[in-house]
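> Fold the following for me, if possible:
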Amino acid sequence: MNQPVKQYKYYDFVMAAFVTVLLCSNLIGAAKAAQVTLPVLGTISFGAGVLFFPISYLFGDILTEVYGYGRDRRVIWAGFAALLFAAVMSVVVLALTPVADAFNQDYQKHLTAVFGNTPRIILGSITAFWSGSFVNSYVLAKMKIATKGRHLWLRTIGSTMCGELVDSSLFYVIAFYGIWSDHQLITVAIAQYLLKTGWEVVMTPVTYKIVGFLKHKEQEDFYDRHTNFTPFRLKV
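Below is the predicted model:
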């Protein structure tokens, strides 16, 4: 006899927040190049979306820590589908011929500037997100078992370091290899990686608060001792 599926009060809200952050960080911030001056590193350039994209990893950590790898896997696939739809929609909208008046002709130029990412950048973004998110979730789940649920900070930071390493490496190689010089490619990738993982460190107190709240409210603290870790399934 099958066991009834446990219902959660906040899981759907966390999923919605994850997908929202993912879409916004890829659509709103990705087109803007910003710069900041940091100690030792000096002035570095980065995509503005990098300030918000790491929040998706924070949600990934929370989902795996509270609900387990299987339920985080469903959320990652939801995010992947949302990114893919956004990419297809942007291509279709930009391909449509605008009305031949001054406003729409000018508006088309702005739309192209913001949403007209090259196929390589779109491919790099989706591939990097999918791969990095699964690495992050897998590492955290395994570390939780190894640490017997202790040292949450070590699991969240350690898993993010692994996931973001895969994410940053894949994205810049797929999107810009052969376009940028090898030196520029490596320098920007390292800077982005440090910024993203640094966010996880800064947000650790927030992660502790949210995880504690959800574990208490959901009466759940999942351990992936018998989990099938293949990424290619939706079943929990």
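
> use CA for all of it now, contacts and neighbours both
Will do.

> Could you find the residue nearest the spatial middle of this protein?
Central residue of the chain (Cα atoms, centre = their mean): Ser56, 4.4 Å from the mean position.

> tell me the secondary structure for Phe46?
Secondary structure state of Phe46, per DSSP: H, G, I helix; E, B strand; the rest coil, is strand.

> Once you drop chain neighbours, what's closest to Leu165?
Tyr193 (6.5 Å; Cα to Cα, 6 or more residues apart in numbering).

> My error: substitute Thr112 in the last question.
By the measure of Cα to Cα, 6+ apart, the closest residue to Thr112 outside its immediate chain neighbours is Leu94, 6.6 Å from it.

> Report the secondary structure state of the one you found.
Each residue gets one of three states, and Leu94 gets helix by three-state DSSP.

> Hmm, Lys109 and it touching each other?
No. Taking Cα atoms under 8 Å as the definition, Leu94 is not a contact partner of Lys109, at 9.4 Å.

> Between those two, which has more neighbouring residues?
Between Leu94 and Lys109, counted using other Cα atoms under 10 Å, Leu94 has the larger neighbour count: 15 against 12.

> can you tell me which residues contact that one?
Going by Cα atoms under 8 Å, 6 or more residues apart in numbering, Leu94 touches Gln108, Leu111, Thr112, Gly116.

> where do the strands sit along this protein?
Chain-ordered strands for the chain, with DSSP state E as the definition, fall at 33-38, 42-47.

> Tabulate these in JSON lines, adding columns for distance to Leu165 and mean neighbour count.
Compiled in JSON lines, the strands of the chain are given as follows (distance: least, Cα to Cα, whole Å; neighbours: other Cα atoms under 10 Å):
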{"stretch": "strand 33-38", "distance to Leu165": "20", "mean neighbour count": "11"}
{"stretch": "strand 42-47", "distance to Leu165": "16", "mean neighbour count": "14"}
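
> Using TSV, please lay out those strands together with distance to Ile186.
Compiled in TSV, these are given as follows (distance: least, Cα to Cα, whole Å):
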stretch	distance to Ile186
strand 33-38	17
strand 42-47	13
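
> contacting residues for the closest residue to Ala128 other than its chain neighbours?
Distances taken as Cα to Cα, 6+ apart put Asp167 closest to Ala128, at 4.4 Å, once the chain neighbours are dropped. Contacts here follow Cα under 8 Å, 6+ apart; on that basis Asp167 touches Ala128, Phe129, Ser131, Gly132, Ser133.

> quick one more, to check against the first:
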Amino acid sequence: MSNEVLLCISVILLFGGTLLFYYLMGITGLYCWTVLATISANIEVLILIRAFGMEQTLGNVMFASTFLVTDIISEIGGKEKANRAVNIGIMTSMMFILISQLWLLYTPAQGDWAMPSIQAIFSNTPRLMLVSFAVYAICQKFDVWLYHKWWELTDRKYHDHSRFLWLRNNGSTMISQLLNTVLFTLGAFWGVYDGKTLLSVLGSSYVIYLVTSLIDTPFVYLARKIKPRSEA
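Modelled structure (predicted):
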């Protein structure tokens, strides 16, 4: 199966999974998804692939789903609950960094087979995880703030609280994702890849974020119509 097909399946699976978690558990389910996505994206980002003619890291779609989460919570639960999801993601990322680095301090038994692979993956990730942690905190807080700024703007102009969901969703996410792409790519990979690869990763990552930002808009509209089973 090609990387392109797998990425398309990932978008449907991850965005659909976000809605499923919301349907089953309400906003609590979205908090749970934040934990899952934060840990998974920190691991996936280590894998470099080529798809749609571009070199790119995995983790982009998974990380994009965290923006879908905050937009859904902002729309349904308000700014305070959306910021709570961001704080959960920040704490999850921080604890994952500490726990994964603690693994490396153990002396494996003679019959162990897993430690070399664990060391190969996680001994190279403190920089990625720390950058991811910082960028996540900055960009997600900014996204929530900008989402509600767009909402305040359309409310003042049109006096209709429910309209222009597409504007606040895309207007906040696209700008936040640009900030995220630049900060993370330069912070995580400067000096690791050559300049050509770095620009390719930066450009391809933002293209994916733009596409996923547009794709996630119908999912936010669907979330607004869903009545979580826990509230039925």
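
> Could you find the counterpart of Thr173 of structure 2 in structure 1?
When the structures are aligned by TM-score structural alignment, the residue of structure 1 matched to Thr173 of structure 2 is Thr160.

> Surely its match is in contact with Thr197?
Yes. Using Cα under 8 Å, Thr160 of structure 1 is in contact with Thr197, at 6.4 Å.

> Looking at those two, which is more packed in?
With neighbours defined as other Cα under 10 Å, Thr160 of structure 1 and Thr197 compare such that Thr160 has more, 31 against 21.

> Could you report the distance from that one to Ser137 of structure 1?
9 Å (Cα to Cα, to the nearest Å).

> Next: Ser90 of structure 1.
Distance, Ser90 of structure 1 to Ser137 of structure 1, by Cα to Cα: 29 Å.

> which of those two has more neighbours?
Neighbours were counted for Ser90 of structure 1 and for Ser137 using other Cα under 10 Å; Ser137 has more, 30 against 18.

> To which residue of structure 2 is the more buried one aligned?
Applying TM-score structural alignment, one finds that Ser137 of structure 1 aligns to Val144 in structure 2.

> same question, Leu63 of structure 1
With TM-score structural alignment as the criterion, Leu63 of structure 1 lines up with Ile73 in structure 2.

> Let me see the ranges of the helices in structure 2.
Counting by DSSP state H, the segments of structure 2 that form helices are 3-25, 27-44, 60-76, 79-103, 115-122, 126-158, 165-189, 195-225.

> And the match of Leu63 of structure 1, how close does it get to Thr185 of structure 2?
Between Ile73 of structure 2 and Thr185 of structure 2 the computed distance is 27 Å (Cα to Cα).

> cool, Lys227 of structure 2 as well?
Between Lys227 of structure 2 and Thr185 of structure 2 the computed distance is 38 Å (Cα to Cα).

> Compare those two and say which one has the larger neighbour count.
Relative neighbour count places Thr185 above the other of Lys227 of structure 2 and Thr185, with 21 against 13, counting by other Cα under 10 Å.

> what about the more buried one, distance to Val45 of structure 2?
11 Å.

> Equivalent analysis for Arg168 of structure 2, please.
When distance is defined by Cα to Cα, Arg168 of structure 2 is 28 Å away from Val45 of structure 2.

> more crowded one of those two?
The residue with more neighbours, out of Arg168 of structure 2 and Val45, is Arg168; 23 against 20, by other Cα under 10 Å.

> Go ahead and confirm that one touches Trp151.
Yes. Using Cα under 8 Å as the test, Arg168 of structure 2 is close enough to Trp151 to be in contact (6.1 Å).

> Map the residue nearest to Leu165 of structure 1 across to structure 2 for me.
Across the alignment, which pairs residues by TM-score structural alignment, Tyr193 of structure 1 is matched by Tyr206 of structure 2.

> ok, the residue lying closest to Gln192 of structure 1 once chain neighbours are set aside to Arg73 of structure 1 distance?
Distances taken as Cα to Cα, 6+ apart place Phe46 nearest to Gln192 of structure 1, at 6.7 Å, with adjacent residues excluded. Note on Phe46 of structure 1: its distance to Arg73 of structure 1, by Cα to Cα, is 29 Å.

> Repeat that for Ser181 of structure 1.
The separation that Ser181 of structure 1 has from Arg73 of structure 1, given Cα to Cα, amounts to 35 Å.

> The closest residue to Gln108 of structure 1 other than its chain neighbours and Val92 of structure 1: what is the separation?
In space, and not counting its chain neighbours, Gln108 of structure 1 is closest to Pro98: 6.8 Å by Cα to Cα, 6+ apart. Distance check for Pro98 of structure 1 against Val92 of structure 1: by Cα to Cα, it reads 12 Å.

> And for Ile174 of structure 1?
Taking Cα to Cα as the measure, Ile174 of structure 1 falls 23 Å from Val92 of structure 1.

> Of those two, give the one with the bigger neighbour count.
Relative neighbour count places Ile174 above the other of Ile174 of structure 1 and Val92, with 17 against 10, counting by other Cα under 10 Å.

> For the more buried one, give me its contacts.
The contact partners of Ile174 of structure 1, taken as Cα under 8 Å, 6+ apart, are Arg120, Ile121, Leu123, Gly124.
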